[in-house]
Each structure stands twice: as C-alpha cells, then as structure tokens.
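Q: got a sequence here, can you build the structure:
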Amino acid sequence: MTAAEAAGEQARHQHGGHRVINPAVLYVGTPVLLLASRNDDGGANLAPASSYWALGRMLALGLEADGHTLANLRERPQLTVNFPSPPLWPAVEQIADLTGKPEVPEAKAARYAYSADKFAAAGLTPQPSDLVDPPRVLECLLQLEAQVRRVTPGVTGDYAIVEAEVVRVHADSRIVRDGDHIDPLAWQPIVYSFRHYFGIGEPLGARGSAAPSPADRWAEEQEEPEGGDAACWLASICPECGAMREATGACRRCGAA
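A: Predicted coordinates:
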C-alpha cells in the first residue's frame, strides 16, 4: 500500500468509513406525484414529479423551468396532485420521457418525445375535479385539488418552486380509517429513491399524534390466522392495467377478469 493509499484509508477510518462522493441526483426518498394541468387547447397534461413537500395545506413543488407543466401553471394556476400506488409505477415510467410541448425543448430533444394525450399514453383515466379545472387521476387512491399561490424562480434558473394551496382532498374509502385519517397500511405511495421506485415496507413507529399507530396494527395483523383480511389492497389492483377494482368483479376500465 502506498503512502497516499494509507493516508486515505486512515482518513476513511477516522470518519467512520464515509467518503466524499458526487452523485448525479439527490433524490434520497421522495413520493412520486402525477401532476395534471390544463393546456392552451383545453386538453389535460399529465406529468410525473418527485420534488415535493407539504406544510399544513400548502404544497411546495419543484418543477423544471422549461417544462410544460410549469408553463401551464403560469397561465392557468390550478392543478391536481395525484399519488399513485406501487402497482402503478409502470404507468409513471411510461410517461417519464414524454412532454406535452409540441416543440420539444432542445435540451430534452435527445430523450423526450411529444405526446398530445399523456393520460392515454400512461393508460390512466381522467376524472373530473370539484373545485379546479384540471382532472384527477381515477386510478390514484389519494388526490389533491390545488390552487397555485406563488411561483418562485430557482437559484440556478433550471427550476422553479410552485407553492399551491390544497382546496380539496379525495381519498378512496378503502384507505380511510377513523374519520379523516389515511390508513398507511391500506395505502402507500411510490417512493422515488436515487432513480429507483419503491413501496413502503414494515412500519417502524409513529409520532404520538398519529392515530392509530400503524406499527401496532402491523404487529397485530401479522398474527392473524390464515384467511384474515389483507394488510393492503394489492388484491384489488387489476394485473392487466393497474386500475383499482372490486376483488370479486371485473376491472371497470379494461374488463379483465
């Protein structure tokens, strides 16, 4: 071992084995979103995103500066934020390299292609909203209608931060528990971590204000005898198109048994 290698090994040991790296992305683990906005011609645009956080009823969304969604929101400041479940990840990936801009930006031309109907391209169904103009995504069990309140250019100019106020929340009744609580054992988002898609695994615990505790319920449900209720709704996902369906009936969208 050379003196330089020995010094490097000593430095790594002193810092607990950590090393300095320069990853291309820093998506440590964020939810996947499907954002619906309204186009100039009245059609709907659908775009995947994963830069998101929420505080109260306000959402902060990070969007590409030259993206079609941001252009739509500057002109028509309403959108829906739809959270796909893990079985829908192929639909998300299907439109990841599509843009609603007829003239594909030069920076995206090598990888992106134009699509006039990204709902159809993803195999997803537009659903009318109550308080905003853009549609929701029928297959997503959790949907937010939102009004844009502010758009702030990013520091580098490559992105913008969209702040939107949630004006209505829609949740499939099968994922709601004890009033207005989303049951995280019945539903979970797709998590995007370093360009890989994941679901949420076994719960670790919960804040004291979370009721009921998913970790306690998870432990109880693992002890259920065979034939008990499933801990998730995966059995209600159509294997052909990813739509939610009644477990004993045909898919309401594609008709698969």
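Q: hey, let's count contacts and neighbours off CA atoms from now on
A: OK.
Q: for the residue nearest the centre of the chain, give its distance to Pro105.
A: By Cα atoms, centre = their mean, the chain has its centre lying nearest to Val32, at 2.0 Å. For Val32, the distance to Pro105 equals 23 Å [Cα to Cα, to the nearest Å].
Q: now Thr152: closest residue in space, sequence neighbours ignored.
A: Counting by Cα to Cα, 6 or more residues apart in numbering, Thr152 lies nearest to Ile161, which is 5.1 Å off, once chain neighbours are set aside.
Q: in a strand, that's where the one you found is, yeah?
A: Yes: Ile161: assigned to a strand according to DSSP: H, G, I helix; E, B strand; the rest coil.
Q: residues near it, how many?
A: The number of residues packed near Ile161 is 20, by other Cα atoms under 10 Å.
Q: enumerate every residue touching it.
A: Counting by Cα atoms under 8 Å, 6 or more residues apart in numbering, Ile161 touches 60-63, 151-154.
Q: Pro48 is in contact with the residue nearest to the centre of the chain, correct?
A: Yes: with contact defined as Cα atoms under 8 Å, Val32 counts as touching Pro48 (6.9 Å).
Q: longest helix of this protein?
A: helix 3-14 (DSSP state H).
Q: list the contacts of the closest residue in space to Tyr114 that isn't next to it in sequence.
A: Distances taken as Cα to Cα, 6+ apart place Thr99 nearest to Tyr114, at 5.0 Å, with adjacent residues excluded. Neighbouring residues of Thr99 by Cα under 8 Å, 6+ apart: 47, 67-68, 112-115.
Q: now the second one, please; I'll put the structures next to each other:
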Amino acid sequence: MHITSRPSILYFGTPVVIISTKNKNATDNLAPMSSIFWLGWRCVIGLAAASQTTQNLLRTRQCVLNLPSVNEVAAVNRLAKTTGTDPVPEGKRLKGYRFEEDKFGIANLSRLSALTVNAYRVQECPVHLEAVVEATHGLAENDADMRGKIITFELRIQQVHIDEQILIDGNPDRIDPDKWRPLIMSFQQFYGLGDKIHYSTLGEIPEELYNTKDRSMANA
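A: Now for the predicted structure:
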C-alpha cells in the first residue's frame, strides 16, 4: 500500500560523477556529484551556486566529467565532504565540509591531460568526458527563498575516453553494459549495479540511430 510521504531528499539513484575544473589560481578542483542526466552527447547537471565547481564553470565554461566505477568508491568518499572554496560556505560548514586545495592529492588520484579543455582527467576513472558549457539556467526562479541558490548547466561533450576493459570486444565505440559497473548514489549511500535482470526491447535498436550532430562535430 502506498502512503503519502515527505522525504527530505529525492535522490532515488543516479551515477556518481567527479567533475574536474580549473580554479582561478590555476590549481585543480575535483568535486563528486550525482545530479546529472544525459541526452545524446549533452548532459544537464545541477550544482549549488556557491560551490567552487560552479564558479569555475561560469568562469572557464569547461570541465571533465569523470565517471568512477564501484572500484573508485574510496576515492570518492575521500572527496565527498571537501570544498575548494575558502572560506567554506556556511551551508557546507554546517554539513561538516572542510577546505582542501589539493583534491587530487587527498583523494590519491592521478592526473591525465585532456585534449580539448583546460582541466585534467582522472586516470583511475574508466570514463572521461571532456565538456563545455552550452547554457546555464536558474532553478526555482519563482521562489524568492530558493532563487539563485542552485544552477543547472547544459554541457556538450567534446571528447570521450573509455577504458578498453569496459568496451565490447573488437568495437571501440560500444560500451559493454555487462562490464561497466558505475558507482551509484542513492539516498546518500553508495551502490553498484547487479546483473542484467531482463531482456530489453529497447536494446534491439542499433545504437547508431541515436547519433546526433554533437557526436559528429566531436569526431571531426
């Protein structure tokens, strides 16, 4: 039986992403988040307006989206309550966040150069998506208390790097869902995917039919 409920959060389960950006002083910022969804070679992310990643994206308009697998969960946890903003914003201070400038160091992660943006890739993550900001949008514009506190970014993917261990054998452009085990955040807890549970009729559609102009532009 369903009952009426009022959860404080509605994080029903989305993949974790480590966003890498450049700070104003040229140091590197890493921020784990999970408010993200993809459409073609674009995605939408939501971030607190006061976060360092938000300020970096507004200034540089570029980033790398690094997708960790379940194997990188400890590194994500080491980053989880850190911020590149000094002083720490009040909202984050109340949640126990601390300022850290050397995000790669404290997470014990390694840098890889990107090809199209000024931000490093995270070597340990199986997926790297180099992206640029196409548009920004406010959230809750009709609510005086919430207006300006959250910003959504539309990002266009420019370059994709995939660990060959999660690709379909012999096909560099196809990820094998039986090999890819993304790290999932659900109600502030970490989870992974289990085995495939049922045949999918959508899986009968050739992936090539989902191609967009963005993909063609990125591969040019």
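Q: fetch the TM-score of the aligned pair.
A: Here the TM-score for the pair of chains, by TM-score structural alignment, normalised by the length of structure 2, is 0.85; 195 aligned residues with a Cα RMSD of 1.2 Å.
Q: quick check, nearest of the contacts of Thr99 of structure 1 to Arg217 of structure 1?
A: Ala47 (34.7 Å; Cα to Cα).
Q: what's the local residue count around the closest one?
A: Count around Ala47 of structure 1 with other Cα under 10 Å applied: 22.
Q: identify the residue of structure 2 aligned to it.
A: Counting by TM-score structural alignment, Ala47 of structure 1 lines up with Ala31 in structure 2.
Q: am I right that its match is in a helix?
A: No: counting by three-state DSSP, Ala31 of structure 2 is not part of a helix but strand.
Q: can you pull the contacts of it?
A: So Ala31 of structure 2 contacts 18-20, 53, 79-80, 83 (Cα under 8 Å, 6+ apart).
Q: top of the residues you listed by neighbour count?
A: So for those (other Cα under 10 Å), the most neighbours sit at Ser20, 27 neighbours.
Q: before we move on, the earlier item: now the match of Ala47 of structure 1: how far from Glu164 of structure 2?
A: Counting by Cα to Cα - Ala31 of structure 2 and Glu164 of structure 2 are separated by 25 Å.
Q: how about Glu90 of structure 2?
A: Taken as Cα to Cα, the span from Glu90 of structure 2 to Glu164 of structure 2 is 42 Å.
Q: next one: Lys213 of structure 2
A: Counting by Cα to Cα - Lys213 of structure 2 and Glu164 of structure 2 are separated by 25 Å.
Q: more neighbours, those two?
A: Neighbour comparison, Lys213 of structure 2 and Glu164: the larger count goes to Glu164, with 16 against 10 (by other Cα under 10 Å).
Q: could you check which residue of structure 1 pairs with that one?
A: If you follow Glu164 of structure 2 across to structure 1 using TM-score structural alignment, you land on Ser173.
Q: closest to Arg195 of structure 1 among the contacts of Thr99 of structure 1?
A: Ala47 (16.1 Å).
Q: just to revisit the earlier point, quick one: buried ones out of the contacts of Thr99 of structure 1?
A: Using 16 or more other Cα atoms under 10 Å as the burial test, these include 47, 67-68, 112-113, 115 as buried.
Q: ok so, going back, quick one: the longest helix of structure 1 aligns where in structure 2?
A: Going by TM-score structural alignment, helix 3-14 of structure 1 sits over no part of structure 2.
Q: ok now that helix, how far from the chain's centre?
A: Helix 3-14 of structure 1 sits 42 Å away from the centroid of its parent chain (Cα atoms, centre = their mean, to the nearest Å).
Q: aligned to Ala74 of structure 2, what sits in structure 1?
A: Aligned partner of Ala74 of structure 2 by TM-score structural alignment: Pro90.
Q: for the helix or strand containing that match, which residues meet the burial criterion?
A: Using DSSP states H and E, Pro90 of structure 1 maps to helix 89-94. Counting neighbours by 16+ other Cα under 10 Å, one finds that the buried residues in helix 89-94 of structure 1 are 89, 91-92.
Q: which one of those residues is nearest Arg207 of structure 1?
A: Within those, the smallest distance to Arg207 of structure 1 is 28.6 Å, found for Trp89 (Cα to Cα).
Q: ok, that closest one touching Ile190?
A: Yes: if you go by Cα under 8 Å, Trp89 of structure 1 and Ile190 touch, sitting 7.2 Å apart.
Q: so what sits against both of those two?
A: Tyr197.
Q: I'd say Ile36 of structure 2 and Cys43 touch.
A: Yes: using Cα under 8 Å, Ile36 of structure 2 is in contact with Cys43, at 6.8 Å.
Q: distance of Glu204 of structure 2 from Phe37 of structure 2?
A: On the measure of Cα to Cα, Glu204 of structure 2 and Phe37 of structure 2 end up 22 Å apart.
Q: mind listing what's buried along the helix or strand Trp218 of structure 1 falls within?
A: Element membership of Trp218 of structure 1 [criterion: DSSP H and E] is helix 214-222. Residues of helix 214-222 of structure 1 classed as buried by neighbour count (16+ other Cα under 10 Å): 214-215.
Q: which part of structure 2 matches it?
A: Going by TM-score structural alignment: helix 214-222 of structure 1 matches no residues.
Q: report the distance from that helix to the chain centre.
A: 25 Å.
Q: and for it, what's in contact with it?
A: 183-185, 202-206, 231.
Q: structure 2: which residue goes with Tyr114 of structure 1?
A: Tyr114 of structure 1 maps onto Phe99 in structure 2, by TM-score structural alignment.
Q: contacting residues around its match?
A: 82-88.
Q: what do you get if the cut-off is 10 Å, keeping everything else the same?
A: 81-89, 92-93 (Cα atoms under 10 Å, 6 or more residues apart in numbering).
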